[in-house]
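J.: here are the coordinates; sequence isn't available:
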């Protein structure tokens, strides 16, 4: 069965290009040209990947992303945007996007990022089909893998999908040092071609949520190498 991709893009030329190229690759493709209709279609049907423009009529892409993630935390979303500043990219990722592509883009890059998102989604689905729940515990931090719930000292902590994957990877490597490159490969995927500085950005997000308000800090910076999860007093 062909993977289904929803393209939410109001520029006719780009929408048509994506439709033709994706169909040529064997994907089933649907196009929506407004943010409001794109959100409605995205939530009403099952999609393997959503390609989402930022500058959309009726409802901008970031608001579409925010509302979609309130209901659906799992469907991969790739932002397509002409805004190439770091704050714009980080904002999109922080709202729950899985990846981003800047305009103008090469179609080969878009296809590679789609394949990466689909592989990762399938991997997460297979993990969630395990017969017994997977729970990770470090100090007072508890992660329930199948339900994507995170608690510290009994307080529930809300993470974006990318933050959750990063936290799980660090917890699975408790007391070990992992490099930025290793984190990129395991959390973003082997086909990720962005700047490894995105790891530092997400580590900062994660620290704000699971470390800063507690007496024991768990995420440690290993200067010149990467990061490690281990106990350290304030």
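T.: It's in. This structure is a prediction, so every number in the text was calculated from the model and none was measured. Numbers count the residues shown, from 1 in each chain.

J.: For the rest of this, base every contact and every neighbour count on C-alpha atoms.
T.: OK.

J.: tell me the centre residue of this protein?
T.: Central residue of the chain (CA atoms, centre = their mean): residue 98, 2.8 Å from the mean position.

J.: Now do the same contact list for that one.
T.: When contacts are counted by CA atoms under 8 Å, 6 or more residues apart in numbering, residue 98 is found next to 76-78, 117, 161-162.

J.: again, 6 Å this time
T.: Counting by CA atoms under 6 Å, 6 or more residues apart in numbering, residue 98 makes contact with 76-78.

J.: let's bring in a second model and compare:
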């Protein structure tokens, strides 16, 4: 899952990047409101963490411009402001959740997981597809109740498809959500990862629609 962090405080931004990366999220950092708005408006993110007190464009303005242009990705606001009016304004401008600084990373991660689930209609942190089960809290995969050892890259790909059952993604779209931006990769890298997952989980879990891409059936996933 791909996350954009728009935060100008360098230490906090790096702490967030490191924490989310360790949880198998693909993270992009932006240090000011104008750049954050442009990235959120022109790129595809599964979730955005947005500070309010940003240089060049404040967080409220960034959020309002995203929503006015029809961008519907979940947005979690971070702010040092603790007044009820700021919280109301954030929600009214289109924020999905609100976290006041200072906060514990465990709480932020729980809110991130919940927002990602709600965005695609999942209520449980456990994602299932037939005999396949992913625990998004522990980042574990099981097949028919038995644990399956997967690499972080394999986990990210499987979790991304399970979060969007029935939706077909091209290799380019999948690549954007499972690889870091500056990581070089072969043109068939996604196909290689899918082949490894099929060997571990069975060939019928990840399906292919010729000329379009890969998907996991919506009928089996829940």
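T.: Arrived safely. As the structure is a computational prediction, the values presented were derived from the model and not from experiment.

J.: Now for the contacts of residue 98 of the first structure, which sits with the most neighbours around it?
T.: Greatest neighbour count in the contacts of residue 98 of the first structure, by other CA atoms under 10 Å, goes to residue 77: 27 neighbours.

J.: what does that residue align to in the second structure?
T.: Aligned by TM-score structural alignment, residue 77 of the first structure pairs with residue 75 of the second structure.

J.: where does the closest residue to its match other than its chain neighbours land in three-state SS?
T.: The shortest distance from residue 75 of the second structure to any non-neighbouring residue, by CA to CA, 6 or more residues apart in numbering, is to residue 48 (4.8 Å). Counting by DSSP: H, G, I helix; E, B strand; the rest coil, the backbone at residue 48 of the second structure sits in strand.

J.: how about the aligned partner of residue 48 of the second structure in the first structure, what does it touch?
T.: Under the alignment (TM-score structural alignment), residue 48 of the second structure pairs with residue 50 in the first structure. Contacts for residue 50 of the first structure (CA under 6 Å, 6+ apart) come out as 5-7, 77.

J.: Just to confirm, what residue in the second structure is aligned with the residue nearest to the centre of the first structure?
T.: So, by TM-score structural alignment, residue 98 of the first structure is matched to residue 96.

J.: From the contacts of residue 50 of the first structure, which land in strands?
T.: 5-7, 77 (DSSP state E).

J.: Of these, which is the nearest to residue 203 of the first structure?
T.: Distance to residue 203 of the first structure, by CA to CA, is smallest for residue 77 among those, at 20.8 Å.

J.: Just to check, the closest one is in contact with residue 96?
T.: No - if you go by CA atoms under 6 Å, residue 77 of the first structure and residue 96 don't touch, sitting 7.9 Å apart.

J.: Look up how far residue 45 of the second structure lies from the match of residue 98 of the first structure.
T.: Going from residue 96 of the second structure to residue 45 of the second structure by CA to CA, to the nearest Å gives 15 Å.

J.: just residue 117 of the second structure next, same as before
T.: From residue 117 of the second structure to residue 45 of the second structure the distance is 14 Å (CA to CA).

J.: and what of residue 65 of the second structure?
T.: Remark: distance between residue 65 of the second structure and residue 45 of the second structure (CA to CA) = 16 Å.

J.: What of residue 173 of the second structure?
T.: 11 Å.

J.: Looking at the two now, which is surrounded by more residues?
T.: residue 45 (21 against 13).

J.: for the residue nearest to the more buried one when sequence neighbours are not counted, what are its contacts?
T.: Excluding the flanking residues, the one nearest residue 45 of the second structure by CA to CA, 6+ apart is residue 2, at 5.2 Å. Residues near residue 2 of the second structure by CA under 6 Å, 6+ apart: 26, 45-46, 177.

J.: thinking again about what came up before, can I get the ones in strands among the contacts of residue 50 of the first structure in TSV with distance to residue 71 of the first structure?
T.: Listed next are those as TSV, based on distance: CA to CA, whole Å:
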residue	distance to residue 71 of the first structure
5	18
6	17
7	19
77	13
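
J.: Can you turn the buried subset of the residues you listed into a selection I can paste into PyMOL?
T.: Selecting only the buried entries of those in PyMOL, with 16 or more other CA atoms under 10 Å as the criterion:
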select buried, resi 5+6+7+77
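
J.: Could you pull out the helices in the second structure for me?
T.: Taking DSSP state H as the criterion, the second structure contains helices spanning 10-22, 33-42, 59-68, 84-92, 105-119, 152-163, 171-178, 189-201.

J.: Adding distance to residue 52 of the second structure, write those out as a markdown table.
T.: A markdown table is the format used below for the helices of the second structure (distance: least, CA to CA, whole Å):
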| stretch | distance to residue 52 of the second structure |
| --- | --- |
| helix 10-22 | 13 |
| helix 33-42 | 9 |
| helix 59-68 | 4 |
| helix 84-92 | 9 |
| helix 105-119 | 16 |
| helix 152-163 | 28 |
| helix 171-178 | 25 |
| helix 189-201 | 36 |
